[in-house]
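Undergrad: Sequence first, predicted coordinates after that:
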Amino acid sequence: MKEASLVVVFISNGPGELATWVKPLAEKLHTKLLMQPKAKYSPVSLRLVLVPCPNATGNETKAARKWGDFEQITPPTNFWKLLLCPQKYGIWPNKGLVVFLGGDQFWSVLLSARLGYRHLTYAEWVARWPQWNDKIAAMSTKVMKRLPKRYRSRCTVVGDLMADLNNHAKEEQPLSKGTWVALMPGSKKAKLSVGVPFFLEVADILSTIIPECNFLLPIAPTTNIIEIQKFVSSNNPIASQYNTSIKTIAPQDKSNNLRKLITKQGTEIYLHEDPPAHNPLSQCHLALTTVGANTAELGALAVPMIVIVPTQHLYVMQAWDGVLGLIGRIPGLRRCIGLLISIWRMRKKGFLAWPNISAGRTIVPERVGIITPKEIATEAAQWLQSPERLKGQKEDLQNLRGKPGAVEAMSQEVIKLLPKSLIKL
C-alpha cells in the first residue's frame, strides 16, 4: 500500500460513540475521499485513536477493526505512549487533521498539538477548548451561544449525527410481522451482570401476558453471546436472584437469519449479532433499556422505551460517567465507594436518559429503584396495549432529534480543513 501524504485521525472512546458517530462519518468520508485502507493508492488515510475512558469496555479496538474503515487503530492503553513517541506507532505525515468524536475533548487537543495537525471538534453540548480548535462542528445553536463571542466564527452548526441513523436503518430488510420488543441490557460488565438476568426474566413474564410478543436482543459490539450466557450462569452471583436461565441457542431462523436464545421457560429471543442493529431496532414497538448511549441511540431511531435501573444491585453498578466512575473502581475500596456513589447518584433529582436530559422534561419513563421484572413486564404490556401512548412518545422522540443531514454536513467540515492540493473530489 502506498504511503499516505495526509492523515485524518478520529479520536473516540466508548461503544456508543463508535457506532453512532465514528462509523457513519468514516463511511461517508470513504465515499467522498476514497481513503486508505479501502483505496490502496489514495493520498489520504483514515486512522482511529481510542482514548482512556471510564465508560469504555476494553473491546472497542476489536469492534472497530471488524469494520475495515481504518488503516490503523491505536488502543486506549497506548494513548500516552503515542503522545510521547508518535513515530513508534507508524509514519505520521506532516499534514493531517484530528477530529474529536467522543471522550474528553482535551485528549484531541493534546494529540493535534503533538502531531502538528489541524483540529476539528464535534461538540454535542459544549466546546471546551475553542481557542485550540481550527473549527467547531456543533450539534445545535445552543453550543454556539455558549462560546465566547470571539470564537463563534469558528463554529458551524451541523446538527445531530444520530439524526441520520433512521435513514440508514431503512436500507435493510424488515423484521417479520408482529409485536417486537427490544431488550438492551448494556455493553459493560457491570450493567450486563444485572441487566441480562433481569431482562430475560422480564421477557419470560411479558411473553405470558402477551404471547404474540417477539423479542430482539442486539448484542453490543463489545460483547458476544458466550459472555451473555455467562451472565445467566453460576459465574454471575446475581443470576441466582432471578428465575430465568438459558436453555439453548438455536440455529439461524430462515425467516430473518437470526439465531435464537431460548430460555428455560421457552421464551424465544432473537439475537442480532452484527452491530449496529439500527434496522431491526427501528422496527421495534418498544425497547427496554439501561441508561447510557442506548437511550441516545433509541431516541435517534424514535423507538419508544422504558429506561430501567434496578438499584437492589448498587454495589456492582460502577459504570457511571466521568470522575465518579473512576473513583468507584479504586481497588480494595471498590465495593464500598461504588455503593456510596451509586446511592448519591440515585438521590440526585436529575434525568438519566438522553431524551429527558435533552428535553429538560420527561419524554421516556425512567424506572429507578428496587424494581422487579414483574413490575417492568406489567408496565411494558400496558404500553404495548396502548398504541396511542406509543405513538405519542415516538413523535416526541422524532421532534427532539431534528432533521437528518448532519453526517453529510460534518464530512464537508472535515474536507474544508484538508489541503486542497492533496485531495481529489
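TA: Received the coordinates, thanks.

Undergrad: When you work out contacts or count neighbours from here on, use the C-alpha atoms and nothing else.
TA: Noted.

Undergrad: tally of neighbours for the residue nearest to Lys62 when sequence neighbours are not counted?
TA: Closest residue to Lys62 apart from its sequence neighbours, by CA to CA, 6 or more residues apart in numbering: Thr222 at 7.8 Å. By the criterion of other CA atoms under 10 Å, Thr222 has 21 neighbours.

Undergrad: And for the one 5 residues further on?
TA: Applying other CA under 10 Å, we find 12 other residues in the vicinity of Glu227.

Undergrad: How about the secondary structure of the residue nearest to Lys62?
TA: When classified by DSSP: H, G, I helix; E, B strand; the rest coil, Thr222 comes out as coil.

Undergrad: That one contacts Lys66, correct?
TA: No: using CA atoms under 8 Å, Thr222 is not in contact with Lys66, being 11.4 Å away.

Undergrad: list the contacts for the residue nearest to Lys62?
TA: 15, 57-60, 62-63, 187-188 (CA atoms under 8 Å, 6 or more residues apart in numbering).

Undergrad: Quick check: the farthest pair among those?
TA: Lys62 and Lys188 (14.8 Å; CA to CA).

Undergrad: neighbour-wise, which of those two wins?
TA: Remark: of Lys62 and Lys188, Lys188 carries more neighbours, 19 against 13, as counted by other CA under 10 Å.

Undergrad: Inside strands: which ones of the contacts of Thr222?
TA: Of the contacts of Thr222, none are assigned to strands by DSSP state E.

Undergrad: How about Arg114: what's its closest non-neighbour residue?
TA: Leu83 (6.5 Å).

Undergrad: How is the one you found assigned, secondary-structure-wise?
TA: helix.

Undergrad: That one is in contact with Leu111, isn't it?
TA: Yes: assessed by CA under 8 Å, Leu83 is found in contact with Leu111 at 6.4 Å.

Undergrad: Who has more neighbours out of these two?
TA: Set side by side, Leu83 and Leu111 show more neighbours around Leu111, with 22 against 17, by other CA under 10 Å.

Undergrad: how near is the more buried one to Gln105?
TA: Leu111 is 10 Å from Gln105, where distance means CA to CA, to the nearest Å.

Undergrad: want to compare, so here's the second one:
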Amino acid sequence: MRVSLLTNGPGELWGWVRPVAMELRRRGHSVSLWLLPCPFASGHEREAASLLGIDKLEGPSGGPDLWRAMADERTECVIQLGGDMMFGARIARSARAPLLCYTYGPKKGLKGARVFTAFPSQARAIPGARAIGDLVKDALLLDAAQPPERGCPTLPQEAPGREWAHPKEGFRVLFLPGSRPSIRHAALPWLAAARAALRVRLPRAEVRTLFPPFVPEAELREWDDAGLRPVRAPAGLVMRDADFALTQPGTNNFELMHCGVPSLVVAPESFLDLIPIAGLRGVLASLPLVGRGLRRAAAQRILNRWNGVIALPNRLTDRRVMDELYGDVTPEQTASRIAEDLSDAGGLARAREELLALSGQSGAAARLCDAIPAEDGAA
C-alpha cells in the first residue's frame, strides 16, 4: 500500500513521523513524506527526513507549486502528523484516499478525518478522537535500542562525548535550548548566566546541554566555549542519564516525562519576541509597534486556556507534575529554583513516579498503522 505522511516542525518529524515511517516500512508499505511550511522549522528538516528511508520526499516548500503537486499525489492513505489540515485534505480528496490525523489537541479541519491522539485527557478535548499512546515514547525507545533496531535511522554523533560521570555529592543537570536557531542564539548567554548562578549554589552540579540533530559544529563550539558542554545525541539516551532538566515548553516536555526526569519548564518574557506565530497573526506580530502586544495577548490566551500552566505534562493533569516559571524570569531566579528543587529528595522521587505513571504504554505507531483501512476498503 502507498501511504502519504505530512508533517511540519522538527518535533513532529523526529518524534512522530520517525516511528510511524519505520512501522510502515516494516509492514511493507511504500511511504512518501511531505514537509509542510512551518514557522517553527529549524531549517534542517529535509536533512533529518532523508535518514528515514522513505520512498519519496517532498518539501519543505509552499505556495502554488506545493498545492499543485499535492493534487498529483497518488496514494491509498494519508496520515497527517502536524501542520495545517488543508494540506492533508487536499491530497486525500484528489487521491480519494482516507485521511487519518494524529494531534495533541483540537485544530481546524479535523472534520472528515479519523483522529488519534496520545492521552485520554486529550481525547476528551477532541470530538471523536481515540487515544492510542504517545508516538514520542516510541521514538525514545528507538533511540535507546542497543544495538539499534534494524532500519532505525540514527543521528550524527555528538561532540563532545555523551557519557556523564556521576559527580560525587552532586547532580547531573540537563539544559535543553530547543530546535529553533533564533531562540538558541538568545538562550546561549541566558543559560550561561543560569549555569554560573547554579555553580554558586551547587558547586558539584554538572551541566550538559542537549541539542537536536544537525546543529552545526560551529554552534556547538560556541556553547562549549561558554562552558555549557554541548551534547548532540539521541534524546532517549541522554535524558535517562539526567537527574534534572531545565527546558522550555514543547515536545521535549513529553520526552522528559517518558524518561522520568524531574524538570523545570521556563518561559522568560524576554524571549517573547522570538516565538513565531503562524498565519496572518504572525505577519502582524512582526510589526514593530503592535507585534509585542499581539504576542503578549497570544501568550495570555494560551495560559487562560490551560489554567495558567505551560508544561505539557501539567496540562494533562491540571497540576504541577513538572515545576515551571514564566514571566519576568531571570537566570538567577531560575538557578535558585533548580537548586531548591534538587534539595528536595522526596519531591524529586515523587516527580519521577508521577511522570512515569503518566507516560502510558508504548506501541502508538503500531496502533496508528493498524487503523489504516485495508486496500479492499475493510477497516
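TA: Structure's in. What do you need? These numbers were taken from a predicted model, which means no experiment stands behind them.

Undergrad: got a list of what the most centrally placed residue in the second structure touches?
TA: Central residue of the second structure (CA atoms, centre = their mean): Thr251, 2.8 Å from the mean position. Applying CA under 8 Å, 6+ apart to Thr251 of the second structure gives the contacts 11, 312.

Undergrad: Could you rerun that using 10 Å?
TA: Each residue near Thr251 of the second structure by CA atoms under 10 Å, 6 or more residues apart in numbering is listed here: 10-12, 15, 136, 178, 311-312.

Undergrad: Kindly provide the distance from the equivalent of it over in the first structure to Phe79 of the first structure.
TA: If you follow Thr251 of the second structure across to the first structure using TM-score structural alignment, you land on Ala293. Separation of Ala293 of the first structure from Phe79 of the first structure (CA to CA) stands at 23 Å.

Undergrad: Just give me the neighbour total for the aligned partner of Leu339 of the first structure in the second structure.
TA: Aligned by TM-score structural alignment, Leu339 of the first structure pairs with Arg292 of the second structure. Other residues within reach of Arg292 of the second structure by the criterion other CA under 10 Å amount to 16.

Undergrad: quick one: Arg292 of the second structure and Ile277 touch, right?
TA: No: with contact defined as CA atoms under 10 Å, Arg292 of the second structure does not count as touching Ile277 (11.5 Å).

Undergrad: Strands along the second structure, start to end?
TA: Using DSSP E, strands in the second structure cover 2-7, 30-35, 56-58, 77-81, 99-102, 114-117, 130-131, 172-175, 206-211, 230-232, 244-247, 263-268, 323-327.

Undergrad: Which part of the first structure matches the fifth one?
TA: Mapping strand 99-102 of the second structure onto the first structure (TM-score structural alignment) gives residues 119-122.

Undergrad: repeat for the third one
TA: Aligned using TM-score structural alignment, strand 56-58 of the second structure spans residues 72-74 in the first structure.

Undergrad: Identify the spatial nearest neighbour of the aligned residue in the second structure for Ser282 of the first structure, chain neighbours not counted.
TA: Aligned against the second structure by TM-score structural alignment, Ser282 of the first structure finds its counterpart in Arg240. Leaving aside its sequence neighbours, Arg240 of the second structure sits nearest to Cys259 (CA to CA, 6+ apart; 5.6 Å).

Undergrad: ok, the one you found touching Leu356?
TA: Yes: counting by CA under 10 Å, Cys259 of the second structure touches Leu356, with 7.2 Å between them.

Undergrad: Between those two, point out the one with more neighbours.
TA: Using other CA under 10 Å as the criterion, Cys259 of the second structure and Leu356 rank with Cys259 on top: 23 against 15.

Undergrad: contacting residues around Met322 of the second structure?
TA: Met322 of the second structure is in contact with 253, 256-257, 261-265, 309-314, 351-352, 354-355, counting by CA under 10 Å, 6+ apart.

Undergrad: before we move on, what about Thr263 of the first structure?
TA: Contacts of Thr263 of the first structure (CA under 10 Å, 6+ apart): 200-201, 203-204, 244-249, 269.

Undergrad: Off-centre distance for the match of strand 99-102 of the second structure?
TA: In this view, stretch 119-122 of the first structure has its centroid 19 Å away from the chain centroid, taken as CA atoms, centre = their mean, to the nearest Å.

Undergrad: same deal with stretch 335-355 of the second structure?
TA: 23 Å.

Undergrad: That one maps to which residues in the first structure?
TA: The aligned range for stretch 335-355 of the second structure in the first structure is 377-397, by TM-score structural alignment.

Undergrad: What are the buried residues along that stretch?
TA: For stretch 377-397 of the first structure, a neighbour-count test (16 or more other CA atoms under 10 Å) marks 377, 380-381, 383-384, 390, 393-394, 396-397 as buried.

Undergrad: how about Ile136 of the first structure, what's its partner in the second structure?
TA: In the second structure, Ile136 of the first structure lines up with Val115, judged by TM-score structural alignment.

Undergrad: now Asp321 of the first structure: how far from Glu395 of the first structure?
TA: 29 Å.

Undergrad: Ser370 of the first structure contacts Ile376, doesn't it?
TA: Slight slip there: residue 370 of the first structure is Ile, not Ser. No: applying CA under 10 Å, one finds Ile370 of the first structure not in contact with Ile376, separated by 11.3 Å.

Undergrad: ok, the two, which is more surrounded?
TA: Ile376 (23 against 11).

Undergrad: Find the nearest non-adjacent residue to the more buried one, please.
TA: Nearest to Ile376 of the first structure is Val202, by CA to CA, 6+ apart, at 6.7 Å.

Undergrad: what about that neighbour, distance to Ile308 of the first structure?
TA: Val202 of the first structure sits at a distance of 11 Å from Ile308 of the first structure (criterion: CA to CA).

Undergrad: Give me the common contacts of these two.
TA: Common contacts of Val202 of the first structure and Ile308 (CA under 10 Å, 6+ apart): 288, 376.

Undergrad: dump the residue contacts of Arg130 of the second structure.
TA: Counting by CA under 10 Å, 6+ apart, Arg130 of the second structure has contacts 102, 114-120, 122-124.

Undergrad: could those go into a markdown table alongside neighbour count and distance to Val78 of the second structure?
TA: A markdown table is the format used below for those (neighbours: other CA atoms under 10 Å; distance: CA to CA, whole Å):
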| residue | neighbour count | distance to Val78 of the second structure |
| --- | --- | --- |
| Tyr102 | 23 | 11 |
| Arg114 | 17 | 10 |
| Val115 | 23 | 12 |
| Phe116 | 25 | 13 |
| Thr117 | 25 | 16 |
| Ala118 | 24 | 19 |
| Phe119 | 18 | 22 |
| Pro120 | 14 | 24 |
| Gln122 | 20 | 22 |
| Ala123 | 21 | 21 |
| Arg124 | 14 | 24 |
